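Colleague: Sequence and predicted model, in that order:
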Amino acid sequence: MTQPRFDELIHPSTRLTLVATLAAADWAEFAYLKDRLALSDSALSKQLATLEDAGYITTERRLEGSRRKVRAQLTNRGREAFTGHIAALQEIVATATPANPPTPS
């Protein structure tokens, strides 16, 4: 079972969406991530670099024809951080949900 652990690095909405997207895939292409998150090249590159510096993702750069392609993958450390963060968020939400919600009148 995953230990709940709120992760300040993952929590900003852009990074949370990025990590959630990577958690659902083996690898994700830069262009797909850019479209999915509606980010500029530089903004996505910055987010990827932040996550890679923390060891949460790995990136691969390769040449395909005359174009450079970049793709990203969540590492085991990143997956553990993500599942811990989601567990912490679920705990927060659970404490905010009343056990006996009021019935509509």
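Modeller: That came in fine, so what should we check first?

Colleague: Could you use CA atoms for every contact and neighbour count after this?
Modeller: Noted.

Colleague: just checking, what's the longest helix in the chain?
Modeller: helix 76-96 (DSSP state H).

Colleague: how far does it sit from the chain's center?
Modeller: Chain-centre distance of helix 76-96: 12 Å, with Cα atoms, centre = their mean, to the nearest Å.

Colleague: And the contacts of stretch 18-31?
Modeller: If you take Cα atoms under 8 Å, 6 or more residues apart in numbering as the criterion, stretch 18-31 is touched by 10, 33, 37, 69-74, 78-79, 82.

Colleague: Got another one to weigh against that:
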Amino acid sequence: MNELDPVIHATSRLRITAALATLADGESIAFPRLQELLEMTSGNLSTHLRRLEDAGYVLSEKAFLGVKPVTYLSLTTAGRRAFEDYTTQLRALLGDIRPPGRIR
């Protein structure tokens, strides 16, 4: 089995990637809304998003809502693929584990 992607595997980055994976292709979410959903500080969220951006998994787009700057976030095609690969590998790993009481 291949190693789980260390970029995604960190708990906070896994939560971010999973949340962004729920968006349809082409959809994005505003930074404050993602921060609220994940109950993360802005600094912590920013740090993990930067790591995901550096890996090419997350796209960050700056825009203005009136005069207020807003950052919108989405998974890139590579990010979506990496998350799908990660979940496939994790399922394969967990598939080898039997629930308690069912050992034969």
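Modeller: Good, I have the coordinates. Note that this is a predicted model, so its numbers are computed, not measured.

Colleague: TM-score for these two?
Modeller: The pair, once superposed, lands on a TM-score of 0.86 when counted by TM-score structural alignment, normalised by the length of the second structure; 99 aligned residues with a Cα RMSD of 1.9 Å.

Colleague: still on that earlier bit, would you turn the contacts of stretch 18-31 of the first structure into TSV with neighbour count?
Modeller: Shown next, in TSV, are those (neighbours: other Cα atoms under 10 Å):
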residue	neighbour count
Ile10	22
Leu33	19
Leu37	15
Lys69	14
Val70	16
Arg71	16
Ala72	20
Gln73	22
Leu74	27
Gly78	22
Arg79	18
Phe82	25
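
Colleague: From those, which land in strands?
Modeller: Taking DSSP state E, the ones among those that sit in strands are 69-74.

Colleague: From the residues you listed, pick the one nearest Pro102 of the first structure.
Modeller: Among these, Leu74 lies closest to Pro102 of the first structure (Cα to Cα), at 41.5 Å.

Colleague: contacting residues around that closest one?
Modeller: So, once contact is read as Cα under 8 Å, 6+ apart, Leu74 of the first structure ends up touching 19, 22-23, 26-27, 56-58.

Colleague: Which PyMOL command selects the buried ones in the residues you listed?
Modeller: With 16 or more other Cα atoms under 10 Å as the burial test, the buried ones among those are selected in PyMOL as follows:
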select buried, resi 19+22+23+27+56+57+58
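
Colleague: Leu59 of the second structure looks like it's in a strand, true?
Modeller: Yes: assessed with DSSP: H, G, I helix; E, B strand; the rest coil, Leu59 of the second structure lies in a strand.
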